[in-house]
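Chemist: Sequence plus predicted model, see below.
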Amino acid sequence: VIQMNEALTPVNQSADESLYSFNLNDYLALVEWTGRAIVHPNKATIPPHVTSTFHRLNLRQSNWLDQIQRLNQGQPTMMGSIEKLREKAKAIKKNWIKGMGQAKLLYQS
């Protein structure tokens, strides 16, 4: 059982877990806002606590919804920062991974 303020286990198992760590409460707030914004795009105001999650995760909130909606279209095949995508491409012996362009739009430099 996980508590609402307990940090979630990072999906990527990154050595720098501080960038990706957030608690269940923050995760649920982000998911809830994302769903509302997709269903009612003209009514979805970003709450301050969700804005702070974007900042902490180094994400551009202006591109978040576009990125999430592209997941349903099979694009990109992976999500993450450019550095993480490059590391993954190298690990699987690929020159590139579909989604690099979107990562440039989504993640802050």
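Modeler: Yep, it's here. Computed from a predicted structure; not experimentally measured.

Chemist: rest of the way, CA atoms for contacts and neighbours
Modeler: Fine.

Chemist: quick one: the nearest residue to Arg60 once chain neighbours are set aside and Lys98, what's the gap?
Modeler: Distances taken as Cα to Cα, 6 or more residues apart in numbering place Leu106 nearest to Arg60, at 5.2 Å, with adjacent residues excluded. Distance of Leu106 to Lys98, computed by Cα to Cα, to the nearest Å: 14 Å.

Chemist: Which one's more surrounded, the two?
Modeler: Leu106 (23 against 15; other Cα atoms under 10 Å).

Chemist: Spit out the contact partners of the more buried one.
Modeler: Counting by Cα atoms under 8 Å, 6 or more residues apart in numbering, Leu106 touches 59-64, 67.

Chemist: ok, it to Leu57 distance?
Modeler: Leu106 is 11 Å from Leu57, by Cα to Cα.

Chemist: Check it against this one:
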Amino acid sequence: MDWTGRCIRDGKRGAIPAHIRPILQRLEIKQDNWIDGIQHYGNHFYKVVGIMRHLLEETERQGRKWFKGQSAARLLYQ
């Protein structure tokens, strides 16, 4: 995904500049666990995906105690 976004080709409206950190790093996602997380998405997550801090913020915002994925977030995200 990151590589595709950085490609510069005729007819393409834009590209991710070289000085911007790779997408997975910006999202604080562990690269080693990315493929497993995508292949088994439904087993790990349900309504929300993100770093633990964001999951907890969304849990509180919605008045919930937890979301499926909080334990997976600890493994998948840095």
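Modeler: All right, it came through fine. If you're wondering where the values come from, they're calculated on a predicted model, not measured in any experiment.

Chemist: Which PyMOL command selects the buried ones in the contacts of Leu106 of the first structure?
Modeler: One line in PyMOL is enough to select the buried members of the contacts of Leu106 of the first structure, burial here meaning 16 or more other Cα atoms under 10 Å:
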select buried, resi 59+60+61+64+67
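
Chemist: Let me have the contacts of Leu106 of the first structure in CSV, extended by secondary structure and distance to Lys94 of the first structure.
Modeler: Compiled in CSV, the contacts of Leu106 of the first structure are given as follows (DSSP: H, G, I helix; E, B strand; the rest coil; distance: Cα to Cα, whole Å):
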residue, secondary structure, distance to Lys94 of the first structure
Leu59, strand, 25
Arg60, coil, 27
Gln61, helix, 29
Ser62, helix, 29
Asn63, helix, 26
Trp64, helix, 26
Gln67, helix, 22
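
Chemist: Which of the contacts of Leu106 of the first structure are still contacts in the second structure?
Modeler: Mapped onto the second structure and checked by both residues aligned by TM-score structural alignment, their matches' Cα atoms under 8 Å, the contacts of Leu106 of the first structure keep the contacts 59-60, 63-64, 67.

Chemist: does Phe67 of the second structure sit in a helix or strand, and which one?
Modeler: Element membership for Phe67 of the second structure (DSSP states H and E) is empty, with no helix or strand holding it.

Chemist: Give me the neighbour count for it.
Modeler: Quick note: Phe67 of the second structure (other Cα under 10 Å) scores 16 neighbours.

Chemist: Verify the contact between it and Glu57 for me.
Modeler: No - using Cα atoms under 8 Å, Phe67 of the second structure makes no contact with Glu57, being 10.9 Å away.

Chemist: Excluding sequence neighbours, find me the nearest residue to Pro17 of the second structure.
Modeler: Arg6 (6.6 Å).
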